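>>> test case, fold it:
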Amino acid sequence: MTEAENNAATEFSHAEWNAANLDKFNNADKSRGESERVRNRAMLLINETTGKTNRNQDDINFMLRERQRLVQSWRCELQEELNSNVRETACLEEKLRQLEHALKQTERPLRVATDCLQYRSSRQGIDLVKDEVEMALDAEVACIRDYQEKMREAVDLASSQIDSNKRKQSQLQEDLDNKDKALNIDTECLGLKNTSKNINLQAGVEQIEASGSEPESWRKHSLKNREESHATRGTSAQVRNDIENLLNTACSDLVAHWNRTNQAFKQRINECQDAHTQLTGKLNMIQKEIREQDTFIKKIKQAILGKGGPMKVSQTRLEKRSHRPDVESCNDAPHIGLVSEINAIQQNVDELNEMLKSATDARVDLLNNKIVLERDIEIKTASLRIDKNKCMALRCTFPYQTKCDIASKNPVFYYVYYNIV
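Below you'll find the model as predicted:
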């Protein structure tokens, strides 16, 4: 294109030029007005969003404080329940120690009772009898073993309950630890300001879901932990009360059996002493009778010997008179008298010999009874030595310490004094 053609192409009229300028003026004014409206709307939006952001931040701060208050409230309740659980567990552990101590203590009266039964098994003869003492000792042993079984069951139950208490403590402690962490986080969040240095943009963080729980399920979780611990604590208190009742009942029953057995021992000892006294009296009488019988036998023997002289005289006279000659050998009065005298003397000797035999037999019977009485006295003496010197020597005091605090290095023993008979 030539220069003339270019000049011709760029030429506009004055009206077109004015119109173009006016159009530019209008467009500039329109753009400036639109920009001003945008600036005004932007300022309004800035003010609005700033206020809204500040209000939202204030609301969040309020929500965080309320959440802290709620979490702190639950934390206090859980901590109180945990403390109560710990105290109850400590009381139950102490009661368990007392129960284990009592269980060991039952071996002492059991050993005494079994020793008494063993001693009494060495009684002799007729004294080896199933008497009231024997039955009382058997009942005492049965009572002790029955309470030992109950105590072992109570030990197992208490140990299981302590484990259950500690599991609930762990649940409460875990809940408390989680709440402490949440409180620390919310406290840190509440302390954050727009001017804080440790704040950063966290792209996409709003898309992370807090799916651990909802407010209601969160509340129910802590409520469940608290109520379960409370229920376990109630069961623990019942177990502890049952153990206390068992300890008191066991001690009372054991002492009652101990007293009944001691009373049976005393009655049996009195019976044996009475029998021993009577046997000793009878033995003295038998010994006296034996001495008198010996004297009487000597008198009988002397009486028999005393008949020898008269018998010899009578028989000698009769023999001499048998030599009279012929008709002089007359059955006269002297002859008849001598025959009668010899028969009378022989009859007297026979009667004395019979009496001597009876006296000798009586003496033998007395000696036999003396041996029986002496043997029975030995048996009674042995029985008294067993019951009085061996058994009752073990049963002077009830060998049972009711309670023991062994939580410290220096055990403290608690004694309960009973009316021991």
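>>> from here on, contacts and neighbour counts on C-alpha atoms
Fine.
>>> just the residues contacting stretch 360-378, thanks.
With Cα atoms under 8 Å, 6 or more residues apart in numbering as the test, stretch 360-378 has contacts from His276, Leu279, Thr280, Lys282, Leu283, Ile286, Gln287, Glu289, Ile290, Gln293, Asp294, Ile297.
>>> could those residues go into TSV alongside secondary structure, distance to Asp361 and neighbour count?
Output for the contacts of stretch 360-378, formatted as TSV (DSSP: H, G, I helix; E, B strand; the rest coil; distance: Cα to Cα, whole Å; neighbours: other Cα atoms under 10 Å):
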residue	secondary structure	distance to Asp361	neighbour count
His276	helix	27	20
Leu279	helix	22	19
Thr280	helix	23	16
Lys282	helix	19	16
Leu283	helix	18	20
Ile286	helix	14	19
Gln287	helix	15	16
Glu289	helix	13	16
Ile290	helix	11	19
Gln293	helix	10	17
Asp294	helix	12	15
Ile297	helix	11	19
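>>> let's compare: structure for the following, please.
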Amino acid sequence: MKYSIHQWNQHNNAKIQHAQRARTIVESLRDEATRALEETSKHTKNTQRAVTTRLNQRVQKVDHWQGEIEHKLHELNSEIDTLLNLKENVNEALKATVEPVKINRHCQALREQRTDVENVHDIVEKDLAKEIDVILSCSDVLADCIEQITEQIRKNRSARYHLEKDKKDKLTAHSIDDEASQLHNNMANAQRRPLTAKVTLEGYSTPSQWQDFTEVNVAKAEKERDNSRDLRGVVEGILKRTTENMTEANRKCSFQFSERVKETKIAKKKMTSELDHVMQEVSALEKSILDLEEGIKAKEGSLMVCETRMEMRQARPNYEYCVDSPHKQLRAENSQINENISRLVELLHDATVQMKDLKRQQLELQEEIKIKENTIYIDEVCCIAERESISFKFF
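Predicted structure coming up:
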């Protein structure tokens, strides 16, 4: 079957029309594609630029908080070091109370060795008791300070741990975001990772949560830093006050020791002086006793002569046995000699009694002086000398 010219023309026109329609569609599509390419390219670049800007802003934010964290870490580290030094000072102050307590108790034990009336509850004993009470009270306060400092150091280290962990995470995030912000299309590590866009946001923090987390860590660090400074101020005040209290108690006690030694030495000096007088009296009384004994002995000779005369005159016969003047004088002499002897014997007895009392007083004074010497030795040679090593210094 052959086609006509009309059919041939129709066929050709149809093909041309179909081609023209196809070309028109293609031209329209190409125009749209060109526009789309331009628009998507511009949009993609703008979007990528916006993301880069956001990443840079994020890096700056992380930089800011890293700076804050670094500053707080520096303050915390400084506070921890300062508290460790303060703790060491308080430890030294606490150790310094051990020896004074030991010396105080030794002094109290030594003073228990005082004998007789010297074992008196004097002001020294009262001040020794006050001194050890002050020292023990101060040591309890210092021990409590050490516990508080230890606890504050623990809190500071806890705050530092959270800051360091946050800092480490921010360093990692900073490195990632900084690298991501510098990434461009022609870099080798820019590859398709379609699955990352499908990751859900569950478990991720929001920007406000992220900032709140860091602010809480920073606020905790600031709080512990402030608490540390307050505690240091309190503890340093306690160190000064306890040192002053213990020094004052020690000064008062040492002063009373010196005063007590002076009083005891004065008492001993008085007794020594009295002992000298007593011993002088003993010597004088011994001479008086010897004189009395010799006087009595001398009177016995006169008495014998008198009595012999009287006996001889009794042999006178008859009226010659007359109560004459010699007879009366002999009787008067006899009476006088006997009275004198009795007086001397009585004085000798009294002197002997007084000699015994003087000897007893001499022994008592000598014993009392020994007791005083023992007290002086305990207080001055033992206690005061040992207490000279006590020294309370402000650490």
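>>> nearest to Glu66 of the first structure, of the contacts of stretch 360-378 of the first structure?
Proximity of the contacts of stretch 360-378 of the first structure to Glu66 of the first structure (Cα to Cα) peaks at His276, which lies at 93.2 Å.
>>> give me the aligned partner of the closest one over in the second structure.
Mapped onto the second structure by TM-score structural alignment, His276 of the first structure lines up with Lys268.
>>> list the contacts for that match?
Lys268 of the second structure sits next to Ile369, Lys372, Glu373 when contact means Cα under 8 Å, 6+ apart.
>>> 7 Å - rerun?
Applying Cα atoms under 7 Å, 6 or more residues apart in numbering, we find Lys268 of the second structure in contact with Ile369, Lys372.
>>> and the residue mapped onto Met355 of the second structure from the first structure, what element?
Matched to the first structure by TM-score structural alignment, Met355 of the second structure sits across from Arg363. Element membership for Arg363 of the first structure, per DSSP states H and E: helix 333-384.
>>> by how much does that helix deviate from the second structure on average?
Helix 333-384 of the first structure, aligned to the second structure and superposed, deviates on average by 1.4 Å (mean Cα distance after the TM-score superposition for the first structure).
>>> next one: that helix to chain centre, how far?
Centroid separation for helix 333-384 of the first structure versus its chain: 71 Å, with Cα atoms, centre = their mean, to the nearest Å.
>>> C-terminal to it, what's the next element?
Counting by DSSP H and E, the element after helix 333-384 of the first structure in chain order, helix or strand, is helix 392-394.
>>> how many residues are close by Leu70 of the first structure?
When counting by other Cα atoms under 10 Å, one arrives at 13 neighbours for Leu70 of the first structure.
>>> next one: the one 3 residues further on
As a burial measure, Ser73 of the first structure scores 12 neighbours (other Cα under 10 Å).
>>> then Glu27 of the second structure?
By the other Cα under 10 Å criterion, the neighbourhood of Glu27 of the second structure contains 12 residues.
>>> can you tell me the SS state at it?
Assigned by DSSP: H, G, I helix; E, B strand; the rest coil, the conformation of Glu27 of the second structure is helix.
>>> aligned against the first structure, show me the partner of it.
When the first structure is aligned by TM-score structural alignment, Glu27 of the second structure is paired with Glu36.
>>> tell me the centre residue of the first structure?
Met151 (3.2 Å; Cα atoms, centre = their mean).
>>> what range does the helix or strand where that residue lies cover in the second structure?
Element membership of Met151 of the first structure, judged by DSSP H and E, is helix 132-191. Aligning helix 132-191 of the first structure against the second structure (TM-score structural alignment) gives residues 123-182.
>>> of the contacts of stretch 360-378 of the first structure, closest to Cys396 of the first structure?
Checking the contacts of stretch 360-378 of the first structure against Cys396 of the first structure by Cα to Cα gives His276 as the nearest, at 23.6 Å.
>>> distance of the closest one relative to Leu384 of the first structure?
Going from His276 of the first structure to Leu384 of the first structure by Cα to Cα, to the nearest Å gives 9 Å.
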